[in-house]
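In: sequence first, predicted model second:
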Amino acid sequence: MPLYQLNETFWFPPVTESLEDGLLAIGGDLQIPRLLNAYKNGIFPWYEGNTPLWWCPDPRFILFPDELKISKSMRSVFRKNIFDFSINNAFESVIQYCKITKRNGQDGTWITDSMQQAYIQLYREGWAHSAEAWQNEQLVGGLYGVKMGNVFFGESMFSLMSNTSKFAFISLVQQLKEEGIVLIDCQVYTEHLESLGARFISRNAFIELLSTNI
């Protein structure tokens, strides 16, 4: 299959044209209309160097809020009130920590300066949201993503202390469930998210869910 080169329009090729690894297109930019069109169609950006790459893998790693798993150890964390939780209180700090926090097996970050600024603009326009974990009024963990219709598209998370990203994620999922969110897109597999109940579904099933919930 061909690898599509994007131009100044906000068009994307059909997701069924993705390569085996999920790569669909290259190039373009991170203007808000392009990003929103991407998410609506199940596509997300990921950078390699200075070039945006656009992905729609098959299968897709997702979480249904009803399937959230909370371990005994995390239930203990909640009972002890170790951390405080908030939404949208520190978006710019959350994305900055996601950008700079070192991760096992990764030499750098895919969150470029241009991506950071694009998602801050998405936040200011009401599309992107952050969830924060605090201890003694200090930000110690969190995550951010994009919400459209009844779907939340998770982007990245960070922890400065043990269990803080899990705490923020669990708290957010519980809040999103109350708001009527039916699907959380985790994009690609991680053991961390699998332990919280995320699983694979086919790309076709994922796209069908988007079509009925956005």
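Out: Structure's in. What do you need? Since the structure is predicted, the reported quantities are computational estimates derived from the model, not experimental observations. Numbering: from 1, shown residues only.

In: when you work out contacts or count neighbours from here on, use the C-alpha atoms and nothing else.
Out: Fine.

In: show me what the lengthiest strand in the chain is packed against.
Out: Criterion DSSP state E: the longest strand present in the chain is strand 138-148. Contacting strand 138-148 under the criterion 3 or more C-alpha pairs under 8 Å, 6 or more residues apart in numbering; DSSP states H and E are the following elements: helix 91-100, strand 128-135, strand 151-159, helix 164-178.

In: now do the helix or strand containing Gln117: which elements does it pack against?
Out: Gln117 belongs to helix 113-124 when assigned by DSSP states H and E. With contacts defined as 3+ C-alpha pairs under 8 Å, 6+ apart, the packing partners of helix 113-124 are helix 32-40, helix 91-100, strand 128-135.

In: the longest one versus helix 113-124: what angle between them?
Out: Note on geometry: by axes from the mean of the first three to the mean of the last three C-alpha atoms, to 10 degrees, helix 91-100 and helix 113-124 are set 150 degrees apart in direction.

In: repeat that for the last one.
Out: Note on geometry: by the same axes, to 10 degrees, strand 128-135 and helix 113-124 are set 90 degrees apart in direction.

In: which other helices and strands does strand 128-135 contact?
Out: Using 3+ C-alpha pairs under 8 Å, 6+ apart: strand 128-135 touches strand 84-87, helix 91-100, helix 113-124, strand 138-148, helix 164-178.

In: contacting residues around the nearest residue to Gln121 once chain neighbours are set aside?
Out: Residue nearest to Gln121 in three dimensions, not counting chain neighbours: Ile32, with 7.8 Å by C-alpha to C-alpha, 6 or more residues apart in numbering. Ile32 makes contact with 118, 121-122, according to C-alpha atoms under 8 Å, 6 or more residues apart in numbering.

In: what about these, which one has the most neighbours?
Out: Leu122 (20 neighbours; other C-alpha atoms under 10 Å).

In: quick check: closest non-adjacent residue to it.
Out: Ala128 (5.2 Å).

In: tell me how many other residues surround that neighbour.
Out: Ala128, neighbours per other C-alpha under 10 Å, totals 23.

In: circling back: so which of the helices and strands packed on strand 128-135 is the most surrounded?
Out: For these, the largest average neighbour count (mean count of other C-alpha atoms under 10 Å) is found in strand 138-148, namely a mean of 23.

In: check it against this one:
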Amino acid sequence: MYFLTDELVFPPVDEANEEGLLAVGGDLSPERLLLAYQSGIFPWFDNDSIILWWSPDPRMILYPGHIKISKSMKKVIRSNQFRLTKNTCFKEVLEYCSSVPREGQDGTWITDDMKNAYVKLHERGIAKSYEVWEGDTLVGGLYGVDLGYIFCGESMFSLTANASKFAFIKLAEELKAKEYHIIDCQLHTDHLESLGAQEISRQEFVKFLQ
């Protein structure tokens, strides 16, 4: 197990254990977070834990051009039920992502320290949010870290059916137009797979970062 110090450095990602845990400790400074994402590493821990840094193998990613849109979702998009904004209420998206209950999860990994850290990244133009509105009500959204060629998705929320899916589809469409390589989805879920995400090896993922 690698214990981080004040030095701004991470061990090679291939030193992660079988579960993908690479290192513990350190801090959540904007500089360390940015280095982590650029290296294929992300923080994931809860209020009762020290900071844990992960680089899983395999890695769940989406090629923006491979987004799958079901017939029912195409109908939702055409209905103009939702509208999309970007970076208009980053803190609200963070709060909802941390507080909306999720099936199979008890509590949240988006601690107050994590929120503060990502707000600082947002203030530097690195962390970004996509917001979904139904009328004047915020009903869904997502946030992540934008590396300029890869978007590292962090979390999504929905207060009404299809809202976060709408945000994810719009994100993929925009990033395809901007010729981004991939969207990093970190870990496999059936929901992400249904939207076209797939697993690649950590080695392949690091090549995208380089």
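Out: Here it is on my side, so go on. Worth saying up front: this structure is predicted, and the values here are computed from it rather than measured.

In: about what we covered before: from Arg124 of structure 1, how far out is the residue nearest to Gln121 of structure 1?
Out: Distance of Ile32 of structure 1 to Arg124 of structure 1, computed by C-alpha to C-alpha, to the nearest Å: 11 Å.

In: same check, this time on Lys80 of structure 1
Out: Relative to Arg124 of structure 1, and taking C-alpha to C-alpha, Lys80 of structure 1 is found at 34 Å.

In: and what of Ala118 of structure 1?
Out: Going from Ala118 of structure 1 to Arg124 of structure 1 by C-alpha to C-alpha gives 10 Å.

In: which residue is most remote from the mean position of structure 2?
Out: Ser79 (27.2 Å; C-alpha atoms, centre = their mean).

In: whatever helix or strand Leu53 of structure 1 lives in vs structure 2, average offset?
Out: Secondary structure from DSSP H and E places Leu53 of structure 1 in strand 51-55. Strand 51-55 of structure 1 differs from its equivalent in structure 2 by a mean of 0.6 Å after superposition (mean C-alpha distance after the TM-score superposition for structure 1).

In: got the buried residues for that strand?
Out: For strand 51-55 of structure 1, the buried set under the neighbour-count rule, 16 or more other C-alpha atoms under 10 Å, comprises 52-55.

In: for the helix or strand following it, grab the matching residue range in structure 2.
Out: Remark: after strand 51-55 of structure 1, the chain's next helix or strand is strand 60-63, criterion DSSP H and E. Residues 59-62 of structure 2 are where strand 60-63 of structure 1 lands when matched by TM-score structural alignment.

In: figure out how far the matching stretch is from the centre of its chain.
Out: 11 Å (C-alpha atoms, centre = their mean, to the nearest Å).

In: ok, stretch 165-177 of structure 1 next?
Out: 13 Å.

In: do the same with stretch 158-172 of structure 2
Out: Put simply, stretch 158-172 of structure 2 sits 14 Å off its chain's centre (C-alpha atoms, centre = their mean).

In: thinking again about what came up before, need the contacts of Ile32 of structure 1 in JSON lines with distance to Pro13 of structure 1, can you?
Out: As requested, the contacts of Ile32 of structure 1 are exported to JSON lines (distance: C-alpha to C-alpha, whole Å):
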{"residue": "Ala118", "distance to Pro13 of structure 1": "22"}
{"residue": "Gln121", "distance to Pro13 of structure 1": "25"}
{"residue": "Leu122", "distance to Pro13 of structure 1": "23"}
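
In: and of those residues, the nearest to Gln106 of structure 1?
Out: Ala118 (22.7 Å; C-alpha to C-alpha).

In: quick one: the nearest residue to that closest one once chain neighbours are set aside and Cys186 of structure 1, what's the gap?
Out: Nearest non-adjacent residue to Ala118 of structure 1, counting by C-alpha to C-alpha, 6+ apart: Leu30, 6.2 Å away. Note on Leu30 of structure 1: its distance to Cys186 of structure 1, by C-alpha to C-alpha, is 20 Å.

In: do Cys56 of structure 1 as well
Out: Distance, Cys56 of structure 1 to Cys186 of structure 1, using C-alpha to C-alpha: 12 Å.

In: list residues touching both of those two?
Out: Counting by C-alpha under 8 Å, 6+ apart, nothing touches both Cys56 of structure 1 and Cys186.

In: OK, contacts around the nearest residue to Leu195 of structure 2 once chain neighbours are set aside?
Out: Nearest-residue entry for Leu195 of structure 2: Lys68, 4.7 Å, with adjacent residues in sequence omitted and distances by C-alpha to C-alpha, 6+ apart. Lys68 of structure 2 makes contact with 194-196, according to C-alpha under 8 Å, 6+ apart.

In: can you put those in a markdown table and add neighbour count and distance to Leu4 of structure 2?
Out: Putting these into a markdown table (neighbours: other C-alpha atoms under 10 Å; distance: C-alpha to C-alpha, whole Å) gives the following:
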| residue | neighbour count | distance to Leu4 of structure 2 |
| --- | --- | --- |
| Ser194 | 13 | 37 |
| Leu195 | 17 | 36 |
| Gly196 | 16 | 35 |
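
In: out of those, which one sits closest to Gly144 of structure 2?
Out: Nearest to Gly144 of structure 2 out of the contacts of Lys68 of structure 2 is Leu195 (C-alpha to C-alpha; 17.5 Å).
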